[in-house]
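[1] model this:
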Amino acid sequence: MRSALDKQIVRLAWPAFLALIAEPLFLLGDAAIVGRLGTSELAGLGMASVILQTIVGLCVFLAYGTTASVARQLGAGQTSRALTQGVDGIWLAVIIGVIVTAVALVVVDPVVAAFGATDVVNGFALDYLRIALLGVTPLLVILATTGILRGLQDTRTPLVVAIAGNVLNVVLNVVLVFGVGSFEGLGIAGSAWGSVVAQALSAAALLWVVLRAARAQGAALRPDSRGVLSAARASVPLVVRTLTLRAALLLTTYAVVSGAGGSAEQTVDLATHQLAMTLWAFLAFVLDALAIAAQALTGRQLGAGDTTGTRAVTRRVIQWGIGAGVVTGLLLAAASPVLGSLFTADQAVQDRLVPVLIVAAIGQPLAGVVFVLDGVLIGAGDGRYLAWMGLVALLVYAPAVWAAAATGGLVLIWVAFAGIFMAARGVVLVARARGERWMVLGA
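    As a prediction, this is how the structure comes out:
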């Protein structure tokens, strides 16, 4: 039983992990190409990327919610209904994407100006964003279709499309930014167009796979107002959950800024914090891949009405989460003395980074439990509980991180983040998982 379950977890998690790291590689490719145009262009791309990542990040529920609903219907033997619900999710993605794009194009100028950068940097950011915003709808369709395929226990197809999309993005960016032959290139605007085309084609490829499966099962392809509204209502708790996580990250960064002594100290602390958070986010991909496997397997088992199987999945993914956290923690601790030198020549940042990474390493096993149980409860459709407990964890964390900023500086802030915030989330997740209320059976 355990061996078979382990094979299912690995089969789902490994491709999911590779697909997850494809997203930052997508942005890294853009940065590497645009960086050759100049520092101002790169700074403009950085501002634009933050805005785009925020928009898409808040819509991640399109993947998570769809995974849970599709997996539940699949477990109940209702493949046609699973794909019908998935198609409703795609229509919701299109509706949100069109509205967000229209609004963003109207407000993009004041939003960019609010960053307070120079006119030159603002100009490049706007040049990129006015084009790149056209890719928001394809990106949201990618989220929705990826969620459907995960719910159908297929994480390989999104991986293949992600790799192909990355390769295409790099080729298009090189050609459109720098030109070829008599074509002189479009500069930073070429990077935006290259990304939009790659995103649109990736969305089309995933859409083709899903719609082909839907036709084969006789699922409805037209938008159903009740289905779309139901998907929208179900997404609200997951949006709140995501907002609480974003708020915690913003609060942590703000605490770092306010806790630093002077301008020089602030610069070192901020640079150190940015590097530590980047490494934390990369390691989170490993844990998030396990959470995705947990979503898909939990939804399927509950849909099949199998409480024993659901408990078995929960226990095993917790063990995997702890194990993955121990491994990533040990690797991070071992590499902490040398990681700083890979990113910066500033000795002060390198020295300060080591104790921060040690704290982050100690917190990895706890983070593993938090990530996988988050995935289990998302797979169970328990979004309302996750939303409310996300707010509770944030309220517990806020005074702790402010106290850390006031008394202990950067390392203590990370103790609050990796310890208190993750512990608060862990307590409410473990308490829920030990009970029965989240295990709603059937389709």
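[2] going forward, measure contacts and count neighbours with C-alpha atoms only.
    Noted.
[3] so which strand or helix has the closest residue to residue 388 other than its chain neighbours?
    Closest residue to residue 388 apart from its sequence neighbours, by C-alpha to C-alpha, 6 or more residues apart in numbering: residue 241 at 7.8 Å. Using DSSP states H and E, residue 241 maps to helix 225-259.
[4] any idea how far that helix is from the chain center?
    12 Å (C-alpha atoms, centre = their mean, to the nearest Å).
[5] and it, what does it pack onto?
    Here helix 225-259 touches helix 39-58, helix 61-75, helix 79-113, helix 263-303, helix 383-407, helix 410-415, going by 3 or more C-alpha pairs under 8 Å, 6 or more residues apart in numbering; DSSP states H and E.
[6] and it with helix 61-75, angle?
    With axes from the mean of the first three to the mean of the last three C-alpha atoms, to 10 degrees defining the directions, helix 225-259 sits at 130 degrees from helix 61-75.
[7] for helix 225-259, buried residues please.
    227-228, 231-232, 234-235, 237-245, 248, 251-253, 255-257, 259 (16 or more other C-alpha atoms under 10 Å).
[8] and if you look at stretch 410-424?
    410-424.
[9] looking at these, which is nearest residue 289?
    residue 422 (18.0 Å; C-alpha to C-alpha).
[10] show me where the stretch 301-443 of the chain has strands.
    For the stretch 301-443 of the chain, strands defined by DSSP state E, counting those that start in this stretch do not occur.
[11] before we go on, could you also do this sequence so I can check it against the first one:
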Amino acid sequence: MDSPSGLGRAPASEVDAGAGRILGIAIPTLGVLIAEPLYLLYDLAVVGRLGALPLAGLAIGVLILGVVSTQLTFMTYGTTARAARKHGAGDDRGAVQEGVQASWIAIGAGLAIVAVVQVGAGWICAVVAGEPDSAEAAARWLRIAVWGVPLILLTMAGNGWLRGVQRTRLPLAFVLAGEVVSAVLCPVLVHGWLGAPQLGLAGSAVANVAGQAVTGALFLSVLLRQQVSFAPHFGVMAAQLLLGRDLVLRSLSFQICFISAGAVASRFGPDSVGAHQLVYQIWNFLAMFLDSLAIAAQTLTGAALGADDAEGAKRLAGRLTLWSTALATVLALGFAAGHAVIPTWFVTDPGVLDRVHAIWWIFVCLIPIGGVVFALDGVLLGAGDAAYLRNITLAGGLLGYLPMIWLSLAFGWGVVGIWSGLATFIVARCIAVLARAYSGRWARTGADV
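    Here you go, the predicted model:
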């Protein structure tokens, strides 16, 4: 049987990967991870010139779409885990079929989301915004931008199966192509440059959808070139959705905790909420660096287990955890050394800086622990151990972090209490993933998750 174009069984050098192979996956993946946040900053800068109301509308619309996208990241992570297993086992057609079936889910789920948002955009934006003019601006943007959701989900599915077969440069090229199209069109359509109609805030949404169409089309084109059947296979889709259920519940617990943390921080005044948001955004940015290694861990672990090499998977787990912890430690040392200077790059208000310094050392201490957690999260995702990750995240978040957040409000612990809750959450997850990794029960071999 011929292999799909450009694919083949993972050789031993990939199963027991060295530094070159790990970086070959991690570096392009990092590019994909940071491309969207960087574009969002650019989009905000373009729309910001229109004034406060369009900027508020964009911020609210992006927040709503961001919540939807976050809950559907299983389209990438679940597909990677399943495709990597197939690739490691030499089942090239099976690996690509994971991408095909994930793409069918993407189209169906994407169109359903479009329908719901078109009907409920006004109400959704009103609930989030609370202010009528901002809500109306956000709804106008959202009704256009939501047409990009099926394309975003196609991109997630494509990213997933291509990561699974360890072709990470193509996703980077495809994502960058779409971002370039959006970046060119955004100011042209928002401000009416080069003779184009001046669409204002709506121009941002149109530019977003245009870029997403380019990226989605590129991912779809590489899938269509593979020598496989494109008929829907409901058994495979059901298995993907079962894995996705665990990942969605895990992601939802994160969202509940982080939204609660922001809400409680705001009740301690603008200094506290500003400090919390600043340090939290820096944490998220560092998480992208660590997540690039976690995705390499996921991809390579899945391939090793698919190739029936449990010992190789365990060696990879140890090696990648050491790499991630070392990187995180270097980052922590840098932020420790810059404790007096780095916050002033972002804010000069004395009250906010005082609250930033109050939580800075908690943040610094969490970075190396996060290195362990991110790496082993990737290993366990690659092993298809999503149910375990779901359980420990729900337990740590809803029984540890969330109570600490609200106790901080009740007893006036302030932003220090909120970040102590985050520390409890990260440490609990670290203990849980280390225990699971040490047990070896995750290292189940075979082509299926």
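[12] picking up where we left off before, map the residue nearest to residue 388 of the first structure across to the second structure for me.
    By TM-score structural alignment, residue 241 of the first structure lines up with residue 250 in the second structure.
[13] got it, and residue 411 of the first structure?
    Checking TM-score structural alignment: residue 411 of the first structure goes with residue 416.
[14] just checking, its match touches residue 358?
    Yes. With contact defined as C-alpha atoms under 8 Å, residue 416 of the second structure counts as touching residue 358 (6.6 Å).
[15] which of the helices and strands packed on helix 225-259 of the first structure sits closest to residue 338 of the first structure?
    Across those, closest to residue 338 of the first structure is helix 263-303 (C-alpha to C-alpha), at 12.7 Å.
[16] for that closest one, packing partners?
    Helix 263-303 of the first structure packs on helix 2-34, helix 61-75, helix 136-151, helix 225-259, helix 307-343, helix 347-362, helix 364-379, going by 3+ C-alpha pairs under 8 Å, 6+ apart.
[17] and among those helices, the most buried is which?
    helix 61-75 (a mean of 30; mean count of other C-alpha atoms under 10 Å).
[18] what residues in the second structure pair up with that one?
    Under TM-score structural alignment, the match for helix 61-75 of the first structure is residues 74-88.
[19] now do stretch 24-42 of the first structure
    The aligned range for stretch 24-42 of the first structure is 37-55, by TM-score structural alignment.
[20] what's in contact with that stretch?
    58-59, 133-134, 137-138, 179, 183, 186-187, 190, 200-201, 204 (C-alpha atoms under 8 Å, 6 or more residues apart in numbering).
[21] so which of those residues are in helices?
    58-59, 133-134, 137-138, 179, 183, 186-187, 190, 201, 204 (DSSP state H).
[22] just the buried ones from those residues, in PyMOL syntax?
    Those of those that count as buried under 16+ other C-alpha under 10 Å are selected in PyMOL with:
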select buried, resi 58+59+134+137+138+179+183+186+187+190+201+204
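[23] what sits up against stretch 407-426 of the second structure?
    261, 264-265, 267-268, 272-273, 276, 355, 358-359, 362-363, 366, 369-370, 373, 396-397, 400-405.
[24] now the helices and strands packed on helix 263-303 of the first structure as TSV including distance to residue 279 of the first structure?
    Output for those, formatted as TSV (distance: least, C-alpha to C-alpha, whole Å):
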stretch	distance to residue 279 of the first structure
helix 2-34	12
helix 61-75	24
helix 136-151	24
helix 225-259	14
helix 307-343	9
helix 347-362	9
helix 364-379	12
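[25] out of those helices, which is closest to residue 386 of the first structure?
    helix 225-259 (6.1 Å).
[26] ok so, going back, what is the nearest of the buried residues of stretch 410-424 of the first structure to residue 346 of the first structure?
    residue 410 (16.8 Å).
[27] now the residue nearest to the spatial centre of the first structure: how far from residue 82 of the first structure?
    The geometric centre of the first structure, computed from its C-alpha atoms, lies nearest to residue 57 (C-alpha atoms, centre = their mean), at 6.1 Å. Applying C-alpha to C-alpha, to the nearest Å, the value for residue 57 of the first structure to residue 82 of the first structure is 24 Å.
[28] same check, this time on residue 146 of the first structure
    Distance of residue 146 of the first structure to residue 82 of the first structure, given as C-alpha to C-alpha: 14 Å.
[29] swap in residue 359 of the first structure?
    43 Å.
[30] before we move on, back to that, with the buried residues of stretch 410-424 of the first structure in mind, which one is nearest to residue 291 of the first structure?
    Using C-alpha to C-alpha, these come closest to residue 291 of the first structure at residue 422, 15.4 Å.
[31] the closest one maps to what in the second structure?
    Checking TM-score structural alignment: residue 422 of the first structure goes with residue 426.
[32] again with residue 431 of the first structure
    Using TM-score structural alignment, residue 431 of the first structure pairs with residue 435 in the second structure.
[33] residue 86 of the first structure now?
    So, by TM-score structural alignment, residue 86 of the first structure is matched to residue 99.
[34] now for that match, how many residues are close by?
    30 (other C-alpha atoms under 10 Å).
[35] tell me if I'm right that it and residue 163 touch.
    No. Counting by C-alpha under 8 Å, residue 99 of the second structure sits too far from residue 163 to count as a contact (10.4 Å).
[36] against the first structure, where does stretch 288-308 of the second structure fall?
    So stretch 288-308 of the second structure is aligned with residues 285-305, judged by TM-score structural alignment.
[37] and that stretch, how far from the chain's centre?
    The answer for stretch 285-305 of the first structure is 16 Å, by C-alpha atoms, centre = their mean.
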